[in-house]
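Peer 1: Take a look and give me a structure for this.
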Amino acid sequence: MAIFDPKQVVVLLDGKEISDWSDGSDVINATNQVDAGQLIIGANGTGVFIANPDKSGKLTLKIKQHSADNAYLNKLFNQQKNSIKTFMPFTLAIRDLINDDVVTATKGYFTTPTPYTRGNGHNAQTWTIVFEQMTINLEQGVQ
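Peer 2: As a prediction, this is how the structure comes out:
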């Protein structure tokens, strides 16, 4: 039987730990932005695989509504929005301390602004950051 503990996953943006997750099974989502390539089949039925050199990735984080992590990310989002010239792009490091999965990324920028939503319940803030290069290394994990 494999084991996993979400409290043993560390997310660092520029070395600052982000950890005040909302509820759900997808509060941390790192993915490559494009397919690794495309298979093209010619009129004679033979094919050629065209590798895609794009190594970009996208990170989506879901944070509790009134979290200090939200305030931190909002401050950085506003800095990027108001002065892109002085904004320092993000570096990312995610590590599953039990299973040794690792995600690293460089040159990250916010894309989709998180909305201001309030009502009769909790509203997670969803942050989206894209990276010029992202590497995802998955391990077998502890058995």
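Peer 1: make it CA atoms for all contacts and neighbour counts henceforth
Peer 2: Will do.
Peer 1: quick one: Thr60 and Phe131, what's the gap?
Peer 2: 11 Å (Cα to Cα, to the nearest Å).
Peer 1: So the two - more neighbours on which side?
Peer 2: The neighbour comparison of Thr60 against Phe131 (other Cα atoms under 10 Å) goes to Phe131, with 23 against 18.
Peer 1: That one is in contact with Gly57, isn't it?
Peer 2: Yes - if you go by Cα atoms under 8 Å, Phe131 and Gly57 touch, sitting 5.2 Å apart.
Peer 1: one more, for comparison:
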Amino acid sequence: MTKLTKSKIDALEIKSKDYFIWDSELPGFGIRVFPSGRKKFVLQYRHSRKSRRMMIGRHGAITLDQARKLAIQALAKIGQDIDPLQERAERRDALTVKELADRFEAEHIAVHLKATTAKEYRRNLKLFILPAIGRMRITDVTRVFPVR
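Peer 2: Got it, this is the predicted structure:
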């Protein structure tokens, strides 16, 4: 185990099977070298007694310093008993605003509202909300205005 540097990463040889080189300064941080020559930064950690391996990013797409900062941020979350891989999966699997609007229409508008109010709700969804943010994940929707 040695400290990872850009020159050491560039000099890594390609083998017939993928392999890992671990950083001596940051525990669990390393790089995975694939037989194709592709190199990816990884972080291996334990959460809830399970060993987990998280891909941070591809070498070349992000720098070593960026990957190290992302690994430190992930380790900080792990220290707070938050699993970064679980967090990533939840964000990926979150509903879109369109899916939520369809559910809202079926479970609330159609059941609880009078006809004219329901018509106005559907119009607002169709004209304003769905064109603007319909494809966004609900976890990515934030307040645009500053809170006073």
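Peer 1: Mind checking the TM-score on these two?
Peer 2: In this superposition the chains share a TM-score of 0.21, using TM-score structural alignment, normalised by the length of the first structure; 57 aligned residues with a Cα RMSD of 5.4 Å.
Peer 1: picking that back up, hey, what's in contact with both of Phe131 and Gly57 of the first structure?
Peer 2: Listed as contacting both Phe131 of the first structure and Gly57 by Cα atoms under 8 Å, 6 or more residues apart in numbering are Ala105.
Peer 1: So which other helices or strands are in contact with the helix or strand hosting Gln44 of the second structure?
Peer 2: If you go by DSSP states H and E, Gln44 of the second structure is part of strand 39-47. If you count contacts as 3 or more Cα pairs under 8 Å, 6 or more residues apart in numbering; DSSP states H and E, strand 39-47 of the second structure packs onto strand 29-33, strand 50-58, helix 64-79.
Peer 1: Pick the most buried one from those.
Peer 2: strand 29-33 (a mean of 23; mean count of other Cα atoms under 10 Å).
Peer 1: now the angle from that strand to helix 64-79?
Peer 2: Here the directions of strand 29-33 of the second structure and helix 64-79 differ by 120 degrees (axes from the mean of the first three to the mean of the last three Cα atoms, to 10 degrees).
Peer 1: between strand 29-33 of the second structure and strand 39-47, how big is the angle?
Peer 2: 130 degrees.
Peer 1: dump the residue contacts of the nearest residue to Phe131 of the first structure once chain neighbours are set aside.
Peer 2: Of all residues beyond its chain neighbours, the one nearest Phe131 of the first structure is Gly108 (4.1 Å), with distances taken as Cα to Cα, 6 or more residues apart in numbering. Contacts for Gly108 of the first structure (Cα under 8 Å, 6+ apart) come out as Pro89, Phe90, Thr91, Leu92, Ile129, Val130, Phe131, Glu132.
Peer 1: hang on, Asp69 of the first structure is in a helix, isn't it?
Peer 2: Yes - the assignment for Asp69 of the first structure is a helix, going by DSSP: H, G, I helix; E, B strand; the rest coil.
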